[in-house]
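**Student:** Just the structure for this:
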Amino acid sequence: MLTRRRFLGYAALAPAALHPSLWAQVASQSTTDLPAPVISAKALAIHKRALVFDGHVHALDREFYHGGSMGTRSPVGQWDLVRAREGGVGAFFLSVFIPEEYYPSRFETKQAFRRVDHALRQLEMNRDQVELALNADDIERIRAKGKLAAVLDIEGSYDLDGDLGVLRDLYQLGVRSAQLSAHNWDQNYADACCSPPKWNGLNEHGRDLIREMNRLGMVINVSHSSDQTISQAIELSDVPIVSTHHGLRAINDIPRNMPDNLLKKLAAKGGVMGFQIGSEFAYPREYAWLTEHRHKTFWDTTSIPDRVKGKTIYEVDELVAPQFPMLGAQVPESVQMAVDDWVAVVDRAIQLVGEDHISIGSDFDGGPTLAKGMRDVRDLPMITDAMLRRGYSEERIDKFWGGNLLRVFKQITQTRG
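**Tutor:** The predicted structure is shown next:
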């Protein structure tokens, strides 16, 4: 049985201590035994020089629920600091993810602070490799020392419940980005993409939250938000809006993806959209296969209240632990997405709004089914190679990998914090 001590992140567990069901996932889904892809010398040189600023990574779910250090190479999942460095990553939004299971019993705010505490401890534990970044100058300073820069991002701000005092407390702890909507759950101030609307976007409490985030200099992240929430947030904010991990609805018609009109609106305000790396968002053929074989929609949360009823927060920990890290599904090669398929989706967005508004938000360890031949974060240079095959200039590649997100992050944080 998992213990409270492990959940608080104090134990550096040996692999044998990991939850048995997690090892079952490893046995069936691990890509670590795949051969390393062949990358052109030009792509490797460009990738090594670029700032790779990933807008969304589930960097610490595994360590919170199963112990260990993010600074140690893991046989489990898609991301750790060692492999991230090998993949050329220089900075990343570290998702402080609060699963929906904590919400029915109103444990979400406590869990948010537990997860922030755990993240700060992990960053301190691995200070020789990574540092917390509060603004764009920090990112450049940290990178100059040869370290990775981490930006804390609350995923599913229902843990705030719209409380501006809690928002300010999280800001003081170092959180610099918050998603307006719950992961896929309704809440008290902003409608989510995949739940019935309550407010037709934002209510006045939600609008107050945006104003306070503007004042503090926090990134307003609209991933997982409803169309109306996204539209209203863009209109209300006095700085650009960021969507850290999205896809295009014109490619895969699911509510989690961004429609063209909203992407244009986001770009017109100077915002940036990060592309989630998985086939659930970007490849309809593979998504259809996955949906058929899951026998339910990917974001079905209807059974959660019954499953968590009467449980303590530590029992909820035990309930959700086996799902982390969230590994991509195994799919037949006949329906598997290729890297060039994924870059074609990115290219469509660039044709729509230009190269200054598109970035990467991989969602590693958050469930994406990776492209054919991609093992994990080590293989991000496969995307650079595919972009070169598509005729992209080095300038466009640099903007995609980090230039655009860094520019907006600087604009939001430079006069604040």
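
**Student:** hey, let's count contacts and neighbours off CA atoms from now on
**Tutor:** Fine.

**Student:** Check for me that R115 belongs to a helix.
**Tutor:** Yes: under DSSP: H, G, I helix; E, B strand; the rest coil, R115 sits within a helix.

**Student:** neighbours around it, how many?
**Tutor:** A count of nearby residues for R115, using other C-alpha atoms under 10 Å, gives 23.

**Student:** Excluding chain neighbours, give the residue nearest to it in space.
**Tutor:** Leaving aside its chain neighbours, R115 sits nearest to V96 (6.2 Å; criterion: C-alpha to C-alpha, 6 or more residues apart in numbering).

**Student:** Need the three-state assignment for that neighbour.
**Tutor:** strand.

**Student:** residue contacts, it?
**Tutor:** H58, L60, A112, R115, V116, A119, L152, D153, I154, E155 (C-alpha atoms under 8 Å, 6 or more residues apart in numbering).

**Student:** With H293 instead?
**Tutor:** Here H293 is in contact with no residues (criterion: C-alpha under 8 Å, 6+ apart).

**Student:** could you say which helix or strand contains it?
**Tutor:** helix 284-294 (DSSP states H and E).

**Student:** and the residue nearest to S226 when sequence neighbours are not counted, what does it touch?
**Tutor:** Spatial nearest neighbour of S226, excluding adjacent residues (C-alpha to C-alpha, 6+ apart): C193 at 3.8 Å. For C193, the contacting residues are N184, H224, S225, S226, D227, P255, R256, by C-alpha under 8 Å, 6+ apart.

**Student:** Tell me how many other residues surround the second one.
**Tutor:** Looking back up the chat, that one is H224. 29.

**Student:** Could you verify my assumption that it touches A192?
**Tutor:** Yes: the pair H224 / A192 is scored as a contact, 5.8 Å apart, by C-alpha atoms under 8 Å.

**Student:** Downstream of the helix holding H293, the next helix or strand is which one?
**Tutor:** helix 304-308.

**Student:** the helices in the stretch 301-417 of the chain, which residues?
**Tutor:** Along the stretch 301-417 of the chain, the stretches classed as helices by DSSP state H, counting those that start in this stretch are 304-308, 313-320, 339-353, 381-389, 394-398, 404-413.

**Student:** please give me the structure for this one as well, since I'd like to look at both together:
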Amino acid sequence: MQRHALLCCTLMLATAASAQEPPEAARRLAQDATIVDTHIDAPGILMDKWADLGIEAPDREFDYPRARAGGLDVAFMSIYTSAKRDEDGTAWQAAHMQIDAVEALAARHPDRFAILRSPGDVDGLRAGGRVLLALGMENGAPIGDDLAELQRFFDRGVRYVTLAHSANNRISDSSYTLQKRWNGLSPFGREVVAEMNRLGIMVDVSHLSDAAVRQAVELSTVPVIASHSALRHFTPGFERNLSDELAQAIAAKGGVIQIPFGTAFVNPEAAQNIQAYFRAAYDFDRRNAELEAAGSPTEDRQAFEAQWEADHPTPSTKIDAVLDQVDHAVARVGVDHVGIGSDFDGVGGNLPDALRTVADYPNLVAGLQARGHSDADIRKILGGNLLRVWTEVEAGAGPR
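**Tutor:** Prediction:
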């Protein structure tokens, strides 16, 4: 519910100051380390309302000035398509339009942005203070039934694909759906994983059902990622977050779990609310289908959504909730398999205190330092681990 479909009406101003200024040591490390954030939802908003993210954009959580202030080097732009777009056949067009928007942004500001297609290009392209824009496709719906579309999206720069999103699709079951379709991956989904391995596209298991995550990890010949998934240890019963067992399976394959910042993922009350929402929405849709079949007036979806929002306000959350996630992940899977995937611009402003925009990575660094993580380990968490995995996936690719 707190995702993209409601973003236009729930996006909050993202200019709130951090709870406190981070120490200078944290600022220096954030600027010196290579920070890779694997999930920023700027492209979808650009399609709804263009903003020049090369200059200050106060109604967004990502823009160039704040990215540089926070030390961000590589920002994976989320090429997101909804389940509805999958159903009505517009996912392919929407994905290409979002890629166009990212390319336009980079073309407007070649001194500030560059498109990143390979981890080996990071040092060269970021010279001069550029923020590098990599592409991750959130939801495999745009490829339709055609494996050849993966090659076409690879050629446009897509370097990870989240196999499904909020609903089951042709590729995989979703963690959010109450009724699974494939008991994991579909037969086509297994082909998709193999083709992604061949091309050098990272397989992203965020949003997938437990069975689908397990199967994707087993089938992939290279490490997989969870681009923005927290750990279920703190949110019991919330399948959207990874169990310790699944996180350990990803790590055993050499992969990385990218911890998100969104309140719904790291706050237990918010996680319970989103689980309850999907159950209520399922009941609402079933009830309306029955009313429609009986020839009776259906209930208003917009009114249902508005009432749900009113009855379930987002709880206030501190940065400690994210730090707890990182600590638990490091303890369970090892520091070499943990990273960050914020979900900035994708959760309607529902973020912890002190992690409100891309300017706030130094606050995360300060929190990790205060909890005893070494600077070397923090560098791994901020981006080193993800770049290692990306390099391995690229090296494992076959002829294209």
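
**Student:** Got a TM-score for the pair?
**Tutor:** Scored by TM-score structural alignment, normalised by the length of structure 2, the superposition of the two chains gives a TM-score of 0.85; 370 aligned residues with a C-alpha RMSD of 2.8 Å.

**Student:** returning to that earlier point: and the residue nearest to S226 of structure 1, how far from H66 of structure 1?
**Tutor:** Counting by C-alpha to C-alpha, to the nearest Å, the gap from C193 of structure 1 to H66 of structure 1 is 30 Å.

**Student:** Repeat that for M337 of structure 1.
**Tutor:** Separation of M337 of structure 1 from H66 of structure 1 (C-alpha to C-alpha): 31 Å.

**Student:** can I assume A84 of structure 1 is in contact with V377?
**Tutor:** Yes: between A84 of structure 1 and V377 there is a contact under C-alpha under 8 Å: 5.7 Å.

**Student:** Show me where structure 1 has its strands.
**Tutor:** In structure 1, the segments counted as strands under DSSP state E are 52-57, 89-97, 130-132, 148-155, 175-179, 219-221, 242-246, 272-275, 358-360.

**Student:** Relative to M70 of structure 1, which of these is closest?
**Tutor:** When the strands of structure 1 are compared by C-alpha to C-alpha, strand 130-132 sits nearest M70 of structure 1, at 9.9 Å.

**Student:** Where in structure 2 does the closest one align, residue-wise?
**Tutor:** Counting by TM-score structural alignment, strand 130-132 of structure 1 pairs with residues 113-115 of structure 2.

**Student:** Pull the residues that contact that stretch.
**Tutor:** Residues outside stretch 113-115 of structure 2 that contact it (C-alpha under 8 Å, 6+ apart) are 54, 103, 105-107, 125-126, 130-134, 157.

**Student:** Any of the residues you listed buried? List them.
**Tutor:** G54, E103, L105, A106, L125, R126, R130, V131, L132, L133, A134, G157 (16 or more other C-alpha atoms under 10 Å).

**Student:** residues contacting the first one?
**Tutor:** Taking C-alpha under 8 Å, 6+ apart as the contact definition, G54 of structure 2 lies against D63, Y64, P65, L105, H109, R112, F113.

**Student:** Enumerate every residue touching the fifth one.
**Tutor:** When contacts are counted by C-alpha under 8 Å, 6+ apart, H109 of structure 2 touches G54.

**Student:** measure the counterpart of S74 of structure 1 in structure 2 to W50 of structure 2 for me?
**Tutor:** Alignment note (TM-score structural alignment): S74 of structure 1 maps to A57 of structure 2. When distance is defined by C-alpha to C-alpha, A57 of structure 2 is 10 Å away from W50 of structure 2.

**Student:** tell me how far the ends of stretch 389-400 of structure 2 are from each other?
**Tutor:** When the termini of stretch 389-400 of structure 2 are compared using C-alpha to C-alpha, they are 20 Å apart.

**Student:** Not counting that stretch itself, show me its contacts.
**Tutor:** With contact meaning C-alpha under 8 Å, 6+ apart, stretch 389-400 of structure 2 is reached by 118-120, 197-202, 221-224, 254-256.

**Student:** Max pairwise distance over the residues you listed: which two?
**Tutor:** G120 and T221 (21.0 Å).

**Student:** Neighbour count: these two, which is higher?
**Tutor:** Neighbours were counted for G120 of structure 2 and for T221 using other C-alpha under 10 Å; T221 has more, 16 against 13.

**Student:** Not including adjacent chain positions, what is the nearest residue to the residue mapped onto the more buried one from structure 1?
**Tutor:** When structure 1 is aligned by TM-score structural alignment, T221 of structure 2 is paired with D238. Spatially, and ignoring its direct neighbours in sequence, D238 of structure 1 is nearest to N214 (6.8 Å; C-alpha to C-alpha, 6+ apart).

**Student:** Just confirm the one you found contacts I234, I think it does.
**Tutor:** No: contact between N214 of structure 1 and I234 fails when scored by C-alpha under 8 Å: they sit 11.8 Å apart.

**Student:** Tell me which of those two has more neighbours.
**Tutor:** I234 (25 against 20).

**Student:** can I assume that one is in contact with P240?
**Tutor:** Yes: applying C-alpha under 8 Å, one finds I234 of structure 1 in contact with P240, separated by 7.3 Å.

**Student:** so what's in contact with these two at the same time?
**Tutor:** Listed as contacting both I234 of structure 1 and P240 by C-alpha under 8 Å, 6+ apart are L266, K269.
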